[in-house]
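Q: Here's a sequence, model it:
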Amino acid sequence: MSETVYTVESDAYLTAALARLRTGLPTLAPAWFDTLPRHLPRAWFSDRRRPDWEAALAALPHVADACIDARQGFCLRAAGGLAAAAEARVRTALEALTPWRKGPFSIFGIEVDAEWRSDLKWNRVAPHLPELTGRRVLDVGCGNGYYAWRLWGAGAGFVLGLDPAALAVMQFRALWRYAHDAPVVVLPLPSAALAQPLAAFDLALSMGVIYHRRDPLAHLRELRGALVGGGQLVLETLVVRGEKPLLPAARYARMRNVWVVPSPGLVRAWLGQTGFDDVRLLDVSATTTAEQRSTAWMPYESLAECLDADDPSRTVEGYPAPLRAVFMATAR
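A: Model (predicted):
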């Protein structure tokens, strides 16, 4: 049997997603679309698990009366319900796409309890969001699109999510196939795809990304370039108390590529240096095992295994346990 070769030209999802993006955001410069192929991660085409993921997606049943309600959570339902055989096919497909990192999702009555209770973070952020009706929103590092759906449910006119993790985008695809013409798209792209200033979005979110970037200022410049003047940024990051940033020697809470854990004051300075004003600290919360934990849908190590068993205020490396801050700023 010949091996399936995936290319930009043969990728039906990319074709459909980009077509919806062009329609939903006609102000995006055509030249930007030409740059996207070089930013697509190699894993999107070469991940050895992709044939299995594609098979799982192909096995999902057609549901003519499917509808999504993302106002109070994410709920995908069929008006007439699903037959037992169809529901079993859905469950099998969703299980083939584990681990689910962000959620929760209710999918035809199947409760996908992801590692992260992303609804808790949404509840901390949502009260501070500007009026979203008709707004163009960018979510960088969006994972499987949980927040993108919630933003749409809150009234956004169009939401574009970017995430280089192939499995996360596959999970989004499993839901998107039932979304009909919902103005939500997730592309398998890193934030480097924003190197060309777009000036196309009214609101941008970057949650849990900046500390993974070697150059945090470059990331903030990408976000500033994506926004229109007066547009707003929601930035969520790990922080440390006090004024001295933490520079992990190797790993932080078992995470690779955590280059810097800034202080809130340093984040404010970064934002000021990269074209943002009116910086506000909205929330500071310790991450707990009620919000991040192992589940049947993510049956691997989670936060509990990253903390010192004798002192949960410290990571296994001896650093302060995860503390997350949410900032909002306005593009000048």
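Q: rest of the way, CA atoms for contacts and neighbours
A: Noted.
Q: show me where the protein has helices.
A: Assigned helices in the chain, in chain order: 12-24, 30-39, 42-46, 50-58, 84-96, 118-125, 146-153, 166-176, 216-226, 264-273, 303-306 (criterion: DSSP state H).
Q: between those, which one is nearest to Asp202?
A: Distances from Asp202 to each of the helices of the chain were compared by C-alpha to C-alpha, and the smallest falls on helix 216-226, at 8.8 Å.
Q: and for comparison, fold this next one:
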Amino acid sequence: MQTQLIDLQRLTASLRELGMEAWAESLPEDLERLFAQRRHGDVPRWQAVLDELPEIADGEVDLGQCVAVTSSLPEKERDALKALLLRLSPWRKGPFHLHGVDIETEWRSDWKWERVKPHISPLAKRSVLDIGCGSGYHAWRMAGEGASLVVGVDPSLLFLMQFNAVRHFIGNDWPVHLLPIGIEQLPSRGLGFDTLFSMGILYHRRSPIEHLLDLKNLLRPGGELVLETLVIEGGENSVLVPESRYAKMRNVWFIPSTEMLMIWLRRAGFRDVRLVDLNRTFIEEQHSTEWMQFESLPDFLDPRDSLKTVEGYPAPLRATLIATL
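A: Below you'll find the model as predicted:
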């Protein structure tokens, strides 16, 4: 795989403009080393899909109400495009609408975005970092809100391929970039984003306080953190530590109450901590589709009691909190 999957020239230029020169200088070499070290047997197959994507003129882009590129593509060509994009399955977060092909992802990420958007500071002219961005659905929506730069990070190479498939049709004029790295590969100093999103990540971290401190180091003074994570009902001393799996996931470590989470944020140095959304996840929002045919939320819940996971823990309840550095 080559770094042409990332528009490094534009990205590093934007980073320099924002005063992140050190990262702009080190990033190209870091990515070359990462690509040289990582191997995935499906990469040639995924790359073949990108190479076969058709050039379609006169598409109308909409990132304000959805992530869509519309055109009057003939049915035969639309069916061929769908067959190509299905080869990049599973598609987890979306949906995307590309020239009449509706990519019905596992998650209705647009629902989460509509819950979060009213509460965040306007993104116009702000630099944004999206930790655990998946294939970039929310990153595109952030650009649609006028962000001057959106950098999404997620280590999955498939997500990078899916992002590039979408970018192929949306075009390169939008300031959106996806890097196939985790938060561990980000510089611990020298960054200063205006807004930082960490959605669906905290409960996967073995040390949640360390994660919050890492997030703090990525923001400028006065910057805004948007944190979305699993929570449980309870008071300020309540936290669930699954003995083994939670909703069939092995890598779930800490699920706090909202009150406990607010304490963690304040202890990490954030201020103006506030809960803006509390939402129980139902199967209408997360389920298997033609584009993601593996197990999903209906398989993770107790078939006799949808308010419990198959392990007997409380079913997924998600909170969004906003805090300022």
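Q: wait, which of the helices of the first structure is closest to Gln72 of the first structure?
A: Taking C-alpha to C-alpha as the measure, the helices of the first structure were each checked against Gln72 of the first structure, and helix 146-153 came out nearest at 7.8 Å.
Q: follow-up on the earlier one: rebuild the helices of the first structure as CSV, extending it with mean neighbour count and distance to Ala286 of the first structure.
A: CSV is the format used below for the helices of the first structure (neighbours: other C-alpha atoms under 10 Å; distance: least, C-alpha to C-alpha, whole Å):
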stretch, mean neighbour count, distance to Ala286 of the first structure
helix 12-24, 15, 36
helix 30-39, 12, 34
helix 42-46, 15, 33
helix 50-58, 17, 34
helix 84-96, 17, 30
helix 118-125, 16, 11
helix 146-153, 24, 20
helix 166-176, 22, 25
helix 216-226, 21, 22
helix 264-273, 18, 14
helix 303-306, 18, 12
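Q: what's the closest of these to Ala250 of the first structure?
A: Distances from Ala250 of the first structure to each of the helices of the first structure were compared by C-alpha to C-alpha, and the smallest falls on helix 303-306, at 13.9 Å.
Q: Where does the closest one end up in the second structure?
A: Correspondence between helix 303-306 of the first structure and the second structure is established over residues 297-300, with TM-score structural alignment as the criterion.
Q: need the helices of the first structure in JSON lines with distance to Thr133 of the first structure, can you?
A: Written out in JSON lines, the entries for the helices of the first structure read as follows (distance: least, C-alpha to C-alpha, whole Å):
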{"stretch": "helix 12-24", "distance to Thr133 of the first structure": "14"}
{"stretch": "helix 30-39", "distance to Thr133 of the first structure": "25"}
{"stretch": "helix 42-46", "distance to Thr133 of the first structure": "33"}
{"stretch": "helix 50-58", "distance to Thr133 of the first structure": "32"}
{"stretch": "helix 84-96", "distance to Thr133 of the first structure": "31"}
{"stretch": "helix 118-125", "distance to Thr133 of the first structure": "17"}
{"stretch": "helix 146-153", "distance to Thr133 of the first structure": "9"}
{"stretch": "helix 166-176", "distance to Thr133 of the first structure": "21"}
{"stretch": "helix 216-226", "distance to Thr133 of the first structure": "19"}
{"stretch": "helix 264-273", "distance to Thr133 of the first structure": "26"}
{"stretch": "helix 303-306", "distance to Thr133 of the first structure": "36"}
